[in-house]
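In: Okay, structure incoming, though there's no sequence with it:
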């Protein structure tokens, strides 16, 4: 027998079966489980935060309606009353009722300033949220009042 005929009699090479991905090694099960727990905790945190801030989103929507109403009728005093009512409503949702419900005038302005760390609540535009809005000679600055209301809704610390 020659070498050529001996080689022809050999069977072809058989490759082993490909390595399967299943079953996973225990380490991968641990990584998968931890990933799932982390995702669930992150979703719980995000949903909780989203629910806690729902009142802010509603307040911003109401503020847009108040601005549209002002643009339609041009009544500055009504705008100041509406902004004050909206801020009080938001404050009652964010803070304990017994601390907020009785505030008015300068106490109300101090609370708004402290809760948002915004010193502009001592300016003349913010005075329209206090008792000055009832004075007939008080001139209201609608743009500043809108800006103050918007910033307090977004930035107050509840």
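Out: Happy to help now that I have it. Predicted model only: the values in this text are computed from it and were never measured. Residues are numbered from 1 along each chain as shown.

In: From here on, just use CA atoms for contacts and neighbour counts.
Out: Noted.

In: Check what contacts the helix or strand that contains residue 150 and list those residues.
Out: Assigned by DSSP states H and E, residue 150 belongs to helix 142-155. Under the criterion C-alpha atoms under 8 Å, 6 or more residues apart in numbering, residues 56, 59-60, 63, 76, 79-80, 83, 87, 90, 112, 116, 120-121, 125-126, 128 lie in contact with helix 142-155.

In: Need the buried ones from those residues selected in PyMOL.
Out: Per 16 or more other C-alpha atoms under 10 Å, the buried members of these correspond to this PyMOL selection:
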select buried, resi 56+59+60+63+76+79+80+83+87+90+112+116+121+125+126+128
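
In: Who are the contact partners of residue 55?
Out: 90, 93.

In: Regarding it, what is its secondary structure?
Out: With DSSP: H, G, I helix; E, B strand; the rest coil as the basis, the three-state label of residue 55 is helix.

In: can you pull out the helices in the protein?
Out: Applying DSSP state H to the chain gives helices spanning 3-8, 26-52, 54-73, 76-94, 97-100, 105-116, 124-127, 142-155.

In: and the comparison structure, right after this:
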């Protein structure tokens, strides 16, 4: 028998399925994908946490801007009594927003100043307290800058 007759008797060669070099992935690629997903999830959580913190603290920035506006008005038209009253009202608004309104809204006089001192630890502004109380007495001639700076400090650093 010759070789060509033998070759004709053979069945055709079955070629294997082509190997996809991209699939299935090695286990390392799965671990890398999982790691990337975890990092993206952590970044997403950090961004959301920062956004919530910024939103919770937005009232501080607004209050500071209003205090600065009142200070500029005072410098243009010096009315000490008006400055002290508006700053005190602003402090009350901030306190109502930052704390339980039912416990803060009714505070006045000594209890109000005790609350302010309690919510701003390591700060004892007797001068600001005297200025606020002296507005009810004749001869109101104290420099209200100390009160203004106390208000700024309280708005920025009070514990809520």
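Out: Great, that's in hand. This structure is a prediction, so every number in the text was calculated from the model and none was measured.

In: How alike are these chains, TM-score-wise?
Out: The TM-score (TM-score structural alignment, normalised by the length of the first structure) is 0.80; 137 aligned residues with a C-alpha RMSD of 1.9 Å.

In: so stretch 141-155 of the second structure matches what in the first structure?
Out: Aligned by TM-score structural alignment, stretch 141-155 of the second structure falls on residues 139-153 of the first structure.

In: from the chain's centre, how far out does that stretch sit?
Out: Centroid separation for stretch 139-153 of the first structure versus its chain: 21 Å, with C-alpha atoms, centre = their mean, to the nearest Å.

In: and if you look at stretch 87-105 of the second structure?
Out: 19 Å.

In: what distance separates stretch 68-83 of the second structure from the centre of its chain?
Out: 29 Å.

In: What span of the first structure is that stretch aligned with?
Out: Stretch 68-83 of the second structure covers residues 64-79 of the first structure once aligned (TM-score structural alignment).

In: quick one on the thing from earlier: need the winner for burial among the helices of the first structure.
Out: Highest mean neighbour count of the helices of the first structure: helix 124-127, a mean of 22 (counted as mean count of other C-alpha atoms under 10 Å).

In: and it, what does it pack onto?
Out: helix 142-155 (3 or more C-alpha pairs under 8 Å, 6 or more residues apart in numbering; DSSP states H and E).

In: Next, the angle helix 76-94 makes with the helix it packs on.
Out: Here helix 142-155 of the first structure runs at an angle of 10 degrees relative to helix 76-94 (axes from the mean of the first three to the mean of the last three C-alpha atoms, to 10 degrees).

In: how far apart are helix 142-155 of the first structure and its match in the second structure?
Out: Compared with the second structure after the fit, helix 142-155 of the first structure shows a mean deviation of 0.7 Å (mean C-alpha distance after the TM-score superposition for the first structure).

In: coming back round to it: now the helices of the first structure in TSV, with distance to residue 135 of the first structure?
Out: Output for the helices of the first structure, formatted as TSV (distance: least, C-alpha to C-alpha, whole Å):
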stretch	distance to residue 135 of the first structure
helix 3-8	112
helix 26-52	37
helix 54-73	19
helix 76-94	10
helix 97-100	23
helix 105-116	12
helix 124-127	11
helix 142-155	16
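
In: roughly how far apart are the spatially most central residue of the first structure and residue 134 of the first structure?
Out: Geometric centre of the first structure, nearest residue: residue 53, 5.1 Å, by C-alpha atoms, centre = their mean. Distance, residue 53 of the first structure to residue 134 of the first structure, by C-alpha to C-alpha, to the nearest Å: 32 Å.

In: before we move on, what about residue 97 of the first structure?
Out: The value you get for residue 97 of the first structure to residue 134 of the first structure, if C-alpha to C-alpha is used, is 25 Å.

In: Same check on residue 111 of the first structure?
Out: Taking C-alpha to C-alpha, one finds residue 111 of the first structure at 20 Å from residue 134 of the first structure.
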